[in-house]
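Visitor: predicted model follows, preceded by the sequence.
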Amino acid sequence: MTTINGAGQSLSYLDQLKGMQDKKIAEEQPTTGTNQLKQDDFLSLLTKQLAQQDPFKPVGNDQMIAQMASFATVDGINKMNEQFGSLNSAMTSNQALQASSLVGQDVLIPSASALKSHDGEMAGMVRMQQGVDNAILRVENEQGVLVKTVTLGAKSAGEHPFAWDGKDDAGNVMPQGKYNFSVSGNVGGESQQFEVLTHANVNSVLLGNSDGKVMLNLAGVTKPVNLAEVLQIGKSAQSAAPLSTQQG
């Protein structure tokens, strides 16, 4: 189906749709706050094309079906986008409801720093890509001062939980505050640092914006942590026992 513009040129149905879209974008309609073609625009254009068609060359059935199929496709995509938006909102609300049950619990996150309370122990986990003969754990306070060195011994590749009893090398109980953990070992004759994960207590739950993410406010962590980054809820029984106080 075609119409004739002011310059005597033949315009296809899709060309006219594109022209209307470009015109609406250029005009920037401030009253409606939108520059997208609506269903009424398609119907109005289709009606005008039918009224202005060449009576000696009427629109063929195949052309009519093709254009109606294009209209149905665009309308279906718009409805699908609306449904996906509703589904995303529902999933975000459901995630937030589930995450609210985490408030007050400890979660394991990929962070080498954690907050120590008055009552002592701190737990975490180390990930090793390769086995080592003798791994060393170092605990530093927030100022970067080394307060504890522990020999972990031989460790195979994998994840290994640990716990610190909250005391320094001299056996003194350390005050509350933030502490940093690092684990190293010799691999192929060279010293290598391994990824450390620590536990943190969940203070509250935050709903994300349009991205649908659910964030957690954790004690001792300055920025909210994505719920997807949580690797474990609660402390495992193995990590509950303090590490040996053997110094490296």
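Guide: Good, I have the coordinates. Remember, it's a predicted structure, so these values are computed and weren't measured experimentally.
Visitor: from here on, contacts and neighbour counts on C-alpha atoms
Guide: OK.
Visitor: any idea how far Glu140 is from Lys155?
Guide: 22 Å (CA to CA, to the nearest Å).
Visitor: swap that for Met20, sorry
Guide: 68 Å.
Visitor: ranges for the strands of this protein?
Guide: 2-4, 10-12, 106-109, 113-116, 122-128, 132-141, 146-155, 158-164, 177-187, 190-207, 214-218, 225-226, 232-233 (DSSP state E).
Visitor: closest one to Pro58 among those strands?
Guide: Across the strands of the chain, Pro58 has its closest neighbour in strand 2-4 (10.0 Å, CA to CA).
Visitor: what helices or strands is the closest one leaning on?
Guide: strand 10-12 (3 or more CA pairs under 8 Å, 6 or more residues apart in numbering; DSSP states H and E).
Visitor: buried ones in the top helix by length along the chain?
Guide: If you go by DSSP state H, the chain has its longest helix at helix 61-99. Residues of helix 61-99 classed as buried by neighbour count (16 or more other CA atoms under 10 Å): 67, 92-93, 95-96, 99.
Visitor: hold the first one in mind and look at this next one:
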Amino acid sequence: MDTVSGGSALDSLRWQQESYKVADKDDGMLTQEDFFALLTKELSYQDPTKPVENNEMISQMTAFSTTDGVTQLNDQFTDFASSMSSGQALQASSLVGRSVMVEDNSFTLAEGEMPKGKLITEEPASSVVIYVENAAGEVVQTVPVGNIGSGESSFTWDGTESSGYAAPPGDYRFRVAGLVDGKASELQAMTYRKVDSVTLAGAGGNILLNLNGGSSMALSDVVEVSEG
């Protein structure tokens, strides 16, 4: 039985393959070129009497193709996520100077402003009154509303106290009370807050809207935007 020895042709082939080296990659990722170089290296060292089966070769090619496809998909998703972040940043920056609704009844009054709010009730209410309280809890203005239906109702405070003079700038809150099914109840009140600035890399990677009065909220939590 003939045996295969290290002839000149085989040695020459082996020498040529050994002279090829996979280039170092800064990111540690194998490219398609690297894969074929390693595959050629594997073939040069195999026993000629026991060549690699076709199904093994196909399996290796399929595995690499799948890995390469996943890598490309990850790159595309990263580009998509970056594009989405840029779009959200642009959207958030357009809100500076405008007002967004906050699920809170407190707000900060600036000179010349007329704060807006919204009261919410699941059932009709009667004898509804809006009380404006300062930071000390003192009622500075009382606004009778009367009867309202279920749902949401918007309102605006002109910024004046019961005396008729403009209220000083500072922290205030709306408190809304009325009768629901004949029983005294406090209704939910929300306020509009002006956006002073935007933080693009806030807590948890969220885009944050910095509101007047020192608080902030995530862009994703915005449910309504007002011009003023």
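Guide: That came through, no problem. Only a predicted model underlies this, so the values are computations on that prediction, with no experimental measurement involved.
Visitor: between the longest helix of structure 1 and strand 190-207, how many degrees?
Guide: 100 degrees (axes from the mean of the first three to the mean of the last three CA atoms, to 10 degrees).
Visitor: quick check: helix 61-99 of structure 1 compared with structure 2, mean distance?
Guide: Following superposition, helix 61-99 of structure 1 is found to deviate from structure 2 by 2.5 Å on average (mean CA distance after the TM-score superposition for structure 1).
Visitor: packing partners of that helix?
Guide: strand 190-207, strand 214-218.
Visitor: and Gln49 of structure 1, which of those is closest to it?
Guide: Taking those one by one with CA to CA, strand 190-207 is closest: 48.4 Å.
Visitor: list the contacts of the most centrally placed residue in structure 2.
Guide: Among the residues of structure 2, Asn206 comes closest to the average C-alpha position under CA atoms, centre = their mean, at 4.8 Å. Contacts for Asn206 of structure 2 (CA atoms under 8 Å, 6 or more residues apart in numbering) come out as 200, 218-219.
Visitor: repeat the analysis, applying 7 Å as the threshold.
Guide: Ala218 (CA atoms under 7 Å, 6 or more residues apart in numbering).
Visitor: against the centre of structure 1, work out the most remote residue.
Guide: What lies farthest from the middle of structure 1 is Phe56; by CA atoms, centre = their mean that is 59.8 Å.
Visitor: related to what we said a few turns ago, including distance to Thr47 of structure 1 and mean neighbour count, could the strands of structure 1 go into CSV?
Guide: Output for the strands of structure 1, formatted as CSV (distance: least, CA to CA, whole Å; neighbours: other CA atoms under 10 Å):
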stretch, distance to Thr47 of structure 1, mean neighbour count
strand 2-4, 12, 16
strand 10-12, 14, 14
strand 106-109, 60, 21
strand 113-116, 67, 22
strand 122-128, 67, 22
strand 132-141, 75, 18
strand 146-155, 76, 17
strand 158-164, 68, 18
strand 177-187, 71, 19
strand 190-207, 46, 19
strand 214-218, 47, 23
strand 225-226, 51, 18
strand 232-233, 61, 14
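Visitor: how about those strands, which one is nearest Gly60 of structure 1?
Guide: strand 2-4 (11.4 Å).
Visitor: chain center to that closest one, what's the gap?
Guide: 49 Å (CA atoms, centre = their mean, to the nearest Å).
Visitor: hmm, who's touching that strand?
Guide: Against strand 2-4 of structure 1 from outside (CA under 7 Å, 6+ apart): 10-13, 49, 52-53.
Visitor: cool, stretch 121-133 of structure 2 as well?
Guide: 139-152, 172-180, 187-188.
Visitor: equivalent range in structure 1 for that stretch?
Guide: Using TM-score structural alignment, stretch 121-133 of structure 2 lines up with residues 128-140 of structure 1.
Visitor: next one: that stretch to chain centre, how far?
Guide: Taking mean C-alpha positions (CA atoms, centre = their mean), stretch 128-140 of structure 1 and its chain are 30 Å apart.
Visitor: what's Thr156 of structure 2 aligned with over in structure 1?
Guide: Match for Thr156 of structure 2 (TM-score structural alignment): Ala163.
Visitor: I'd guessed that match sits against Gly120; true?
Guide: No. Between Ala163 of structure 1 and Gly120 there is no contact under CA atoms under 7 Å: 10.4 Å.
Visitor: hang on, the earlier thing: and Ala170 of structure 1, which of the strands of structure 1 is closest to it?
Guide: Closest among the strands of structure 1, once you apply CA to CA, is strand 146-155, at 8.7 Å.
Visitor: any idea of the angle the closest one forms with strand 177-187?
Guide: 40 degrees.
Visitor: strand 146-155 of structure 1: average distance to aligned residues in structure 2?
Guide: So strand 146-155 of structure 1 averages 2.3 Å relative to structure 2 (mean CA distance after the TM-score superposition for structure 1).
Visitor: Leu219 of structure 2 and Ile207 touch, don't they?
Guide: Yes. Between Leu219 of structure 2 and Ile207 there is a contact under CA under 7 Å: 5.8 Å.
Visitor: please say which position in structure 1 Ser99 of structure 2 maps to.
Guide: Aligned partner of Ser99 of structure 2 by TM-score structural alignment: Asp106.
Visitor: residues in contact with its match?
Guide: Asp106 of structure 1 touches 199-202, 233-235, counting by CA under 7 Å, 6+ apart.
Visitor: ok, now Leu197 of structure 1?
Guide: Residues near Leu197 of structure 1 by CA under 7 Å, 6+ apart: 108-112, 124-126.
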